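Participant: Would you be able to build a 3D model of this:
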Amino acid sequence: MNTQLQTTHLLHNAQHPLSIYCDGSAPDNQHGCLQVGVGVAVYDALGHCIQEYSSSVRRAGGVTSQRAELLALIIALLVAGEGDNVFSDSQYCVRGFNEWLDSWKRNAWRNSSKKPVANQDLWMLIDELKAIRPRVSVEHVAGHSGVKGNEHSDCLARQAAEGKM
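Facilitator: This is a model prediction of the structure:
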């Protein structure tokens, strides 16, 4: 995994930002899934897919769809270089990254209800990645709306969750 991520980063050109689409899939999310999938598709400025990544994630006690989305975001941020654009169909990821993260840190990782932030371990890692690459944007893209990169990352995540990778 690290070799592929490093190779993609070496291909990065700040004058031609990459579009990185990420998605998580949790087929049976009612009580947490035993296995979820994450998918990331990297597109160059011409709209060509130059890298894709998918993986299944298992955890005793289950994994939620929110954690799957966050894991996909983490991979996308690892791939991203300065000026690149990360796209997610998860409002939780996008709003957490752009709106909530700074206030969570100021409030000792407590949310507006004074309760511990859910998935704090992953949000702390995302915060570290955000600090390393402050010019990476994270933007919302409507899910299942025909956006090629989003459909691609969704397909990768679903296949990984179903063990078809």
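
Participant: only C-alpha atoms for contact and neighbour calcs from this point on.
Facilitator: Noted.

Participant: Next up, the contacts around the residue nearest the centre of the chain.
Facilitator: Central residue of the chain (CA atoms, centre = their mean): Leu73, 1.4 Å from the mean position. By CA atoms under 8 Å, 6 or more residues apart in numbering, the residues touching Leu73 are 22-23, 88, 93.

Participant: what do you get if the cut-off is 7 Å, keeping everything else the same?
Facilitator: Cys22 (CA atoms under 7 Å, 6 or more residues apart in numbering).

Participant: That one falls within a helix, correct?
Facilitator: Yes - when DSSP: H, G, I helix; E, B strand; the rest coil is applied, Leu73 is found to be in a helix.

Participant: what comes up buried for the longest strand seen in the chain?
Facilitator: Across the chain, the longest stretch assigned as strand under DSSP state E is strand 49-63. By neighbour count with 16 or more other CA atoms under 10 Å, strand 49-63 contains the buried residues 49, 51-57, 63.

Participant: To compare with the earlier structure, here is another sequence to fold:
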Amino acid sequence: MNLSSSLSSCTFSFTGIKLVLSAIVTLSFKMTEAAAASQLEALIRRLNEAERRAKLLKIEVKSIRREISALQQNVPGIRNGIAGTSDLLINSTVILLDDTPNTTTVDAPLGPLLYRRAHENNEPEAGPSSSKKLKTVNFNKDDDYVVVYTDGACENNGKANAKAGIGVWFGDAHPLNVSEPVVGRPTNNTAEIQACVKALNVIREHGETKAKIFTDSEFTINCITKWMKNWKKNNWKTSSGGAVKNKEDLEVLDKAVQALVDVKWVHVRGHSGFRGNEEADRLAQQGASRYKKS
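Facilitator: This next block holds a predicted model:
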């Protein structure tokens, strides 16, 4: 092989190496871009989740503060009865995001606090079904909206021995909390719907006009906010022509909603440690235990 051939061969080899290196650099850059995009997407998801938690936590903080204020007003001497409690309340600070936007439905998949029940007894809290209604009560509110948590419970759903109950929770030891068995067919959806009806009726009966219902029943929310309008137009028929299940209960719910100025629906994940939902579930379970087939 002469010198000219050798140089030509070397030049070709160097050119090939350059192309390979260039391809490696390009591929590495693309992989880095993809990794960055993936990381950015994950961070955005975490941010959205944190914002949702913060909004729900703000409601929880307002609720606790109002309960403390009501307790101090209603029980003489309690304001200064426990050393340090006033200072603790005054010095407590919480930095949170703005209130949840005024939308019809807010998806809140995660609760703000991991909750452990402070009481596991089976005695239902006082409510309209077990004590005389008060003429004047304090409600926990988010802006002008009464905050309430509802849940339905059903044992052996779909079976002959099914038992179902409703739970409505306004706050700790609130006089209007409700724990009752359902009326009529004992199913999970019946219980969820009737719990919302009860909450709305209690709110209306005590002079309030706006409600913010936290429920883990996406079915109930969809019935009211998505499907109800077309069902009524179609004489309570589904898009496939079948009869709408739970028609009677849904008609009652529709009337209860229309009786108020505005109702906001907030979806929370059931059994996720969100306190209000846990309390409403506890009341619903107690109501189901008292169900008797008529």
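
Participant: distance of the aligned residue in the second structure for the residue nearest to the centre of the first structure from Arg290 of the second structure?
Facilitator: Taking TM-score structural alignment, Leu73 of the first structure has Cys196 as its aligned residue in the second structure. Using CA to CA, to the nearest Å, Cys196 of the second structure is found at 19 Å from Arg290 of the second structure.

Participant: Same question for Asp142 of the second structure.
Facilitator: Using CA to CA, we find Asp142 of the second structure at a distance of 33 Å from Arg290 of the second structure.

Participant: again with Asn234 of the second structure
Facilitator: Taking CA to CA, one finds Asn234 of the second structure at 37 Å from Arg290 of the second structure.

Participant: Likewise for Leu56 of the second structure?
Facilitator: Leu56 of the second structure is 32 Å from Arg290 of the second structure, where distance means CA to CA.

Participant: Tell me which of these two has more neighbours.
Facilitator: Using other CA atoms under 10 Å, the more surrounded residue of Leu56 of the second structure and Arg290 is Leu56, with 22 against 15.

Participant: so that one is in which element?
Facilitator: helix 3-74 (DSSP states H and E).

Participant: Which residue numbers in the first structure does whichever helix or strand comes after that helix align to?
Facilitator: Downstream of helix 3-74 of the second structure, the first helix or strand assigned by DSSP H and E is helix 85-91. Counting by TM-score structural alignment, helix 85-91 of the second structure falls onto no part of the first structure.

Participant: Kindly report the same for stretch 233-244 of the second structure.
Facilitator: Under TM-score structural alignment, stretch 233-244 of the second structure corresponds to residues 106-117 of the first structure.

Participant: buried stuff in that stretch?
Facilitator: For stretch 106-117 of the first structure, a neighbour-count test (16+ other CA under 10 Å) marks 109-111, 117 as buried.

Participant: if I look at the residue located most distally from the centre of the first structure, how far off is Ala80 of the first structure?
Facilitator: In the first structure, the greatest distance from the average C-alpha position (CA atoms, centre = their mean) is reached by Lys114, at 25.8 Å. From Lys114 of the first structure across to Ala80 of the first structure, the span is 32 Å (CA to CA).

Participant: Verify the assumption that Phe97 of the first structure is located in a helix.
Facilitator: Yes - counting by three-state DSSP, Phe97 of the first structure is found in a helix.

Participant: aligned partner of it in the second structure?
Facilitator: Mapped onto the second structure by TM-score structural alignment, Phe97 of the first structure lines up with Ile224.

Participant: That match: neighbouring residues, count only.
Facilitator: Neighbours of Ile224 of the second structure using other CA under 10 Å come to 15.

Participant: all helices of the stretch 151-294 of the second structure, in order?
Facilitator: Assignment of helices within the stretch 151-294 of the second structure using DSSP state H, counting those that start in this stretch yields the ranges 188-205, 218-222, 228-233, 247-258, 275-289.

Participant: Dump these to a markdown table, plus distance to Ala160 of the second structure.
Facilitator: As requested, these are exported to a markdown table (distance: least, CA to CA, whole Å):
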| stretch | distance to Ala160 of the second structure |
| --- | --- |
| helix 188-205 | 14 |
| helix 218-222 | 23 |
| helix 228-233 | 29 |
| helix 247-258 | 20 |
| helix 275-289 | 14 |
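
Participant: how close does the match of Phe97 of the first structure sit to Arg185 of the second structure?
Facilitator: Distance from Ile224 of the second structure to Arg185 of the second structure, by CA to CA: 20 Å.

Participant: Give the aligned equivalent of Lys164 of the second structure in the first structure.
Facilitator: Rather than Lys, residue 164 of the second structure is Ala. Counting by TM-score structural alignment, Ala164 of the second structure corresponds to Val36 in the first structure.

Participant: So its match sits against Ser25, correct?
Facilitator: Yes - with contacts counted by CA atoms under 7 Å, Val36 of the first structure reaches Ser25, the gap being 5.7 Å.

Participant: what is in contact with these two at once?
Facilitator: Between them, Val36 of the first structure and Ser25 share the contacting residues 68, 161, judged by CA under 7 Å, 6+ apart.

Participant: Report how many residues lie close to Lys58 of the second structure.
Facilitator: Residue neighbour count, defined by other CA under 10 Å, stands at 20 for Lys58 of the second structure.
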